[in-house]
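Chemist: based on what follows, work out the 3D shape:
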Amino acid sequence: MAADTRHVLVVDDDPTVSDVVRRYLEHAGLRVTLAADGVAGLQAFREGAPDLVVLDLMLPGVDGIEVCRVLRSTSDVPVVMLTALGEEADRVLGLRVGADDYVTKPFSPRELVLRVQSVLRRAGAAARSAPAEVLTDGGLVVDAGARVATLEGEPLALTVREFDLLTHLLRHPGRAFRRAELLEEVWGWNFGDQSTVTVHVRRLREKVEADPADPRRIRTVWGVGYRFEPVEATVA
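Modeler: Below you'll find the model as predicted:
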């Protein structure tokens, strides 16, 4: 398979898992760097500037949650987190600190490759084809072309998925979306855990709402999903 310039950092302390993941990702044409713990993973990220990070939740020393927090403080690099089967609280926590997707252990290496390719494809397509439009809602400003969002003049630290979700909602003010619709239209998945959408909506509310517990913009439509209720929406 032709070499791919895209670079994936895999942070996992299990050498068997790391080796299998590396072989499957390389077979898919991706360039791979391995790190065996959180400290080494952060160092490899700083040195290698990967396009995506596959991050195990349970790492010795600095765990995956803390690594993800550190990454999110400086970068919007996509993160696919590996979590234990049945540990829903861990999956939700991973999404809350900024993971873009997760795969539960034990997992199919082919499924992981598909998830990695999906996240990379979505991030790449967004960067290449974002229309030159600016969406506003009161003090909330989203420049879709530059992929920059601000609230009252202050920049918002949004992950790739959060930015895409906010932009999608802003483009369709007043429309109620089912979680499955958002999963397909924003994530590009026709399968997957819809709690992913729920967690990302919660994270967005924490960043764009004055009171996340009583949201004015991103409203819950009971029995359906979510609707963006603009304070003042225009497209320039």
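
Chemist: drop to CA atoms for contacts and neighbour counts, all remaining ones
Modeler: Noted.

Chemist: ok, longest helix in this protein?
Modeler: helix 109-129 (DSSP state H).

Chemist: can you pull the buried residues of that helix?
Modeler: Counting neighbours by 16 or more other Cα atoms under 10 Å, one finds that the buried residues in helix 109-129 are 109, 112, 113, 115, 116, 117, 118, 119, 120, 122, 123, 126.

Chemist: could you also give me the structure for this next sequence, so I can compare it with the first?
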Amino acid sequence: MERNITYVFGQFQLKTDTRLLRYQGKNMGLQPKVYHLLLYFLENPGRLISREELFKEVWQGRIVEDTALRLAVNILRKALRDNSKSPLYILTACKCGYRFLPEVSVEVAMQKNTATFQTIGFNSQPKAEFEFIEIRQDYDLDWDCC
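Modeler: Modelled structure (predicted):
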């Protein structure tokens, strides 16, 4: 079974099957690291995420400089039409990490491939069935810093 996940936040949608960010009906492609950064934020909304954790999870432990993370965050902010001075989406927290601010809804589409059997033979054309589940993740904003 294949899972297609759509994250919904503000006026944006991120679809994991196409890796496209959608805003006001328009699709935007993201660079691979920027996509993975956004995906990690969406999986951890409201939580203070350290730079070290982002390097481990997004860059998979590769040795990179802080400028790579800052650049990816700036590119993501630009795609989200966000601003570091009055953030709606990404808050820089005490020079130790970042917090993704908006509420995030998750829609999961499960696609099942099934085969239909007939008495005369086998029909190999699969039918697709979709099941949508909305998961709302409520969180408490903990503003304590490092």
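
Chemist: point out the other helices and strands that the longest helix of structure 1 packs with.
Modeler: Packed against helix 109-129 of structure 1 by the contact rule (3 or more Cα pairs under 8 Å, 6 or more residues apart in numbering; DSSP states H and E) you find helix 15-27, strand 101-105.

Chemist: single out the most deeply packed of these.
Modeler: Mean neighbour counts were compared across these using mean count of other Cα atoms under 10 Å; the top stretch is strand 101-105, at a mean of 20.

Chemist: ok, now how distant is residue 125 of structure 2 from residue 113 of structure 2?
Modeler: Residue 125 of structure 2 sits 9 Å away from residue 113 of structure 2 when distances are taken as Cα to Cα, to the nearest Å.

Chemist: likewise residue 26 of structure 2?
Modeler: For residue 26 of structure 2, the distance to residue 113 of structure 2 equals 30 Å [Cα to Cα].

Chemist: and if you look at residue 71 of structure 2?
Modeler: Shown here: residue 71 of structure 2 relative to residue 113 of structure 2, a distance of 41 Å by Cα to Cα.

Chemist: assign a three-state SS to the residue nearest the centre of structure 2, would you?
Modeler: For structure 2, the residue sitting closest to the mean C-alpha position, by Cα atoms, centre = their mean, is residue 39 at 2.6 Å. Here residue 39 of structure 2 takes the helix state, with states given by DSSP: H, G, I helix; E, B strand; the rest coil.

Chemist: burial count for the equivalent of residue 65 of structure 2 over in structure 1?
Modeler: For residue 65 of structure 2, the aligned residue in structure 1 is residue 193 (criterion: TM-score structural alignment). When neighbours are defined as other Cα atoms under 10 Å, residue 193 of structure 1 has 13 of them.

Chemist: residue 193 of structure 1 and residue 141 of structure 1, how far apart?
Modeler: From residue 193 of structure 1 to residue 141 of structure 1 the distance is 30 Å (Cα to Cα).

Chemist: and if you look at residue 158 of structure 1?
Modeler: With distances taken as Cα to Cα, residue 158 of structure 1 is found 13 Å from residue 141 of structure 1.
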